[in-house]
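Participant: Quick one, fold the following:
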Amino acid sequence: MNLRSSEEIDSLLMTKPTSARIAAYLRGDSSHCYGPDREAANILMTTTPLLKEAERARRGFVIATARTFATVTRQLIVHGYGYPSSASPNLHHVTHAVHPGMPVAYLDDDPSVTAYLHRQFGRHRGVHTATAAMHDLSSLPALLPGDSADLLSDRPTGVILTGLELIRDLNPVLAGLRKHLVAGSRLAITHLRTDEMTFFEIGELTGIYRTAGALFTPRSSDALAAALKRAGYVLDEPGPATLHPWEAHNSRHVLGHRLLLGVTATVPHQIAA
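Facilitator: You can find the predicted model right below:
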């Protein structure tokens, strides 16, 4: 496959913001951002100041969860990780410290992100990158190299999905993924919590992400839990919970951040009726 460089793709997209570059800016990394991204992120931070901390908490949750999943699964698949940061370890570093050589697949629907990840990590042992929409997870084996695809049907897999607030209908995503995961596989999700947002905050988020080509979908913690249960996952305690920002190396899930939900779940040996 002839991959364009991230700079080539970015040059095509630099006239409008993207959700990945907005998130990077909110985390404090402006190296991937252009004027429209900075403008959009600054509007969001003015409207909802805690978004900056929420995005940092999201990255911290993902890294901590990857470390945990590396102890109980045979490979890790993450969708929507976004641009890596020099301020924190990346997922393959974290997993390989626990399980050397463990396959790690970075999937993203933004081709600029995928090109950048491929350039940075494509030669690392056990690392795979691919451009795929989250709905493409229903065809997950086709997105992975042969050995990793074979592992899906043989060994527990860890999957991390970030930014599900930008997915309109969770049901086909979660159910489509579930059919490829064997018992004991683990799933982690991050989702902005809208239970306590004002209508103004939700409206601003919806408008900004619309300019970035994404559809922001308000969803409560109860709705997120219900979607996971419908798809046949068993939620780990305490279920969808708000997260407090933490340092990336901290492996404990600290509760208390009102804007970001994190939840982990397990594929059971038998789906409950």
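
Participant: C-alpha only now, for contacts and for neighbours.
Facilitator: Will do.

Participant: Spell out the residue ranges of the helices in the stretch 1-150 of the chain.
Facilitator: Counting by DSSP state H, counting those that start in this stretch, the stretch 1-150 of the chain has helices at residues 6-13, 19-26, 35-47, 51-69, 91-98, 111-121, 140-143, 146-152.

Participant: can you give me the strands for the chain?
Facilitator: For the chain, the strands defined by DSSP state E cover 75-79, 104-108, 127-131, 157-161, 186-192, 234-235, 241-242, 260-266.

Participant: Give the buried residues for the first one.
Facilitator: Neighbour-count burial for strand 75-79 flags Gln75, Leu76, Ile77, Val78, His79 (criterion: 16 or more other CA atoms under 10 Å).

Participant: can I assume the fourth one is in contact with His92?
Facilitator: Looking back up the chat, that one is Val78. No - between Val78 and His92 there is no contact, the gap being 10.5 Å when judged by CA atoms under 8 Å.

Participant: Another sequence for comparison is provided below:
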Amino acid sequence: MSDGVQDLRTDVAHGARIYDYILGGKDNYAVDRAAAEASQQVWPALPVHMRANREFMHRAGRFLATECGVEQFLDIGTGIPTRPNLHEVVHEVTPEASVVYTDNDPIVLAHARALMSRSGQGSTAYVDADLRDPDTILDSREFRDTLDPSRPIGLMLIAVVHFIEEDDEALDVVRRIVDVLPSGSYVAATIATDDYAPELLAEVRRAYREHGETLKFRTYATAQRFFSGLDLVDPGVVQMHKWRPDDPASLEVPEADIAMYAGIARKP
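Facilitator: The predicted structure follows:
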């Protein structure tokens, strides 16, 4: 990196660092904390929502490794590592599983490199790239050397597509990645929505924008389009806490406290 301060983008909020702060982490800056606090003031359920997102990622990883036999994963928008991370979840099932992480924040990059060096199982790698430029991910040495394109890959898009504001662009970049995955691959995604609390979440979106970060909410119909051409796994696209919960008590969370749809689908 040429200039640490400039590259760290401490003048604008970043989704990964906001997420880190809400979950109790320390790898964030004043602008990230300000965005998080402003969002929580208008929507106090934000920590509940973010924990539900993390829990879905864990369930999705275990499901793909255990029930679908997936042994390699591409996690785009991984965020600042919060244990257990995806590779730790899937290595409990398949110790030889391979995982490629990607994100576009220098703090995530620094943590990921340290994390990869401590990983004693399977193959893990990190690509410093933006979802908006999928070719950078797919053409990277880390992707080519770590994942076998002839075998199914689990594509994880957890809380990331809402950072692309235009629907057509978001759908296109996801489709470009899915198109290169082999048959039998899976896509697991969480997609931000304001269907259940539109007025409160309009204020959350405003708080994000005021601190320099994009946040795009999508309807149920648009969320379904991210899985177009794929075979959805039961129960389909639902609020993320309703996707095969480990604890039935999680279903007692008010719908207005969860602002993401989730789904897992198989590529024919």
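
Participant: Tell me how the two chains score on TM-score.
Facilitator: The pair, once superposed, lands on a TM-score of 0.83 when counted by TM-score structural alignment, normalised by the length of the second structure; 254 aligned residues with a CA RMSD of 2.8 Å.

Participant: Common neighbours of Val78 and His92 of the first structure, please.
Facilitator: Counting by CA atoms under 8 Å, 6 or more residues apart in numbering, the residues touching both Val78 of the first structure and His92 are Val104.

Participant: Give me the residue at the spatial middle of the second structure.
Facilitator: In the second structure, the centroid-proximal residue (CA atoms, centre = their mean) is Ile158; its distance is 2.1 Å.

Participant: And it, what's its match in the first structure?
Facilitator: Correspondence of Ile158 of the second structure to the first structure, assessed by TM-score structural alignment: Thr162.

Participant: hang on, isn't its match packed against His79?
Facilitator: Yes - if you go by CA under 8 Å, Thr162 of the first structure and His79 touch, sitting 6.3 Å apart.

Participant: quick one: the helices in the stretch 151-273 of the first structure?
Facilitator: Counting by DSSP H, counting those that start in this stretch, the stretch 151-273 of the first structure has helices at residues 170-178, 199-211, 221-230.

Participant: The strands of the first structure: which one's closest to Glu55 of the first structure?
Facilitator: Using CA to CA as the measure, strand 260-266 is the one of the strands of the first structure that comes nearest Glu55 of the first structure, at 8.1 Å.

Participant: average distance between that closest one and the second structure?
Facilitator: For strand 260-266 of the first structure, the mean deviation from the second structure after alignment is 1.2 Å (mean CA distance after the TM-score superposition for the first structure).

Participant: packing partners for that strand?
Facilitator: With contacts defined as 3 or more CA pairs under 8 Å, 6 or more residues apart in numbering; DSSP states H and E, the packing partners of strand 260-266 of the first structure are helix 51-69, strand 186-192, strand 234-235, strand 241-242.

Participant: rerun that using 6 Å as the cut-off
Facilitator: If you count contacts as 3 or more CA pairs under 6 Å, 6 or more residues apart in numbering; DSSP states H and E, strand 260-266 of the first structure packs onto strand 186-192, strand 234-235, strand 241-242.

Participant: can you put the ones you listed in a markdown table and add mean neighbour count?
Facilitator: Formatted as a markdown table, those follow (neighbours: other CA atoms under 10 Å):
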| stretch | mean neighbour count |
| --- | --- |
| strand 186-192 | 26 |
| strand 234-235 | 20 |
| strand 241-242 | 22 |
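
Participant: I'd like those strands as JSON lines, with distance to Met102 of the first structure appended.
Facilitator: Formatted as JSON lines, those follow (distance: least, CA to CA, whole Å):
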{"stretch": "strand 186-192", "distance to Met102 of the first structure": "15"}
{"stretch": "strand 234-235", "distance to Met102 of the first structure": "25"}
{"stretch": "strand 241-242", "distance to Met102 of the first structure": "29"}
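
Participant: Which stretch among the ones you listed approaches Asp222 of the first structure most closely?
Facilitator: Distance to Asp222 of the first structure, taken as CA to CA, is lowest for strand 241-242 among those, at 10.2 Å.

Participant: just to revisit the earlier point, can you check which of the helices of the stretch 151-273 of the first structure gets nearest to Lys52 of the first structure?
Facilitator: Using CA to CA, the helices of the stretch 151-273 of the first structure put helix 199-211 closest to Lys52 of the first structure, at 13.2 Å.

Participant: need the contact list for whichever residue in the second structure pairs up with Ala115 of the first structure.
Facilitator: Superposed on the second structure with TM-score structural alignment, Ala115 of the first structure falls opposite Ala110. Residues counted as contacts of Ala110 of the second structure (CA atoms under 6 Å, 6 or more residues apart in numbering): none.

Participant: and with 10 Å instead?
Facilitator: By CA atoms under 10 Å, 6 or more residues apart in numbering, the contact list for Ala110 of the second structure reads Ile80.

Participant: With Ser85 of the first structure instead?
Facilitator: Ala24, Arg27, Gly28, Asp29, Ser31, Arg59.

Participant: what about the residue mapped onto the third one from the second structure, how many residues close to it?
Facilitator: Counting by TM-score structural alignment, Gly28 of the first structure corresponds to Gly24 in the second structure. Residue crowding around Gly24 of the second structure was assessed by other CA atoms under 10 Å; the count is 10.

Participant: contacting residues around Gly24 of the second structure?
Facilitator: By CA under 10 Å, 6+ apart, the residues touching Gly24 of the second structure are Pro47, Thr82.

Participant: again, but for the one 4 residues further on
Facilitator: Contact partners of Asn28 of the second structure, counting by CA under 10 Å, 6+ apart, are Thr10, Ala13, His14, Ala16, Arg17, Ile18, Tyr19, Asp20, Tyr21, Ile80, Ile107.
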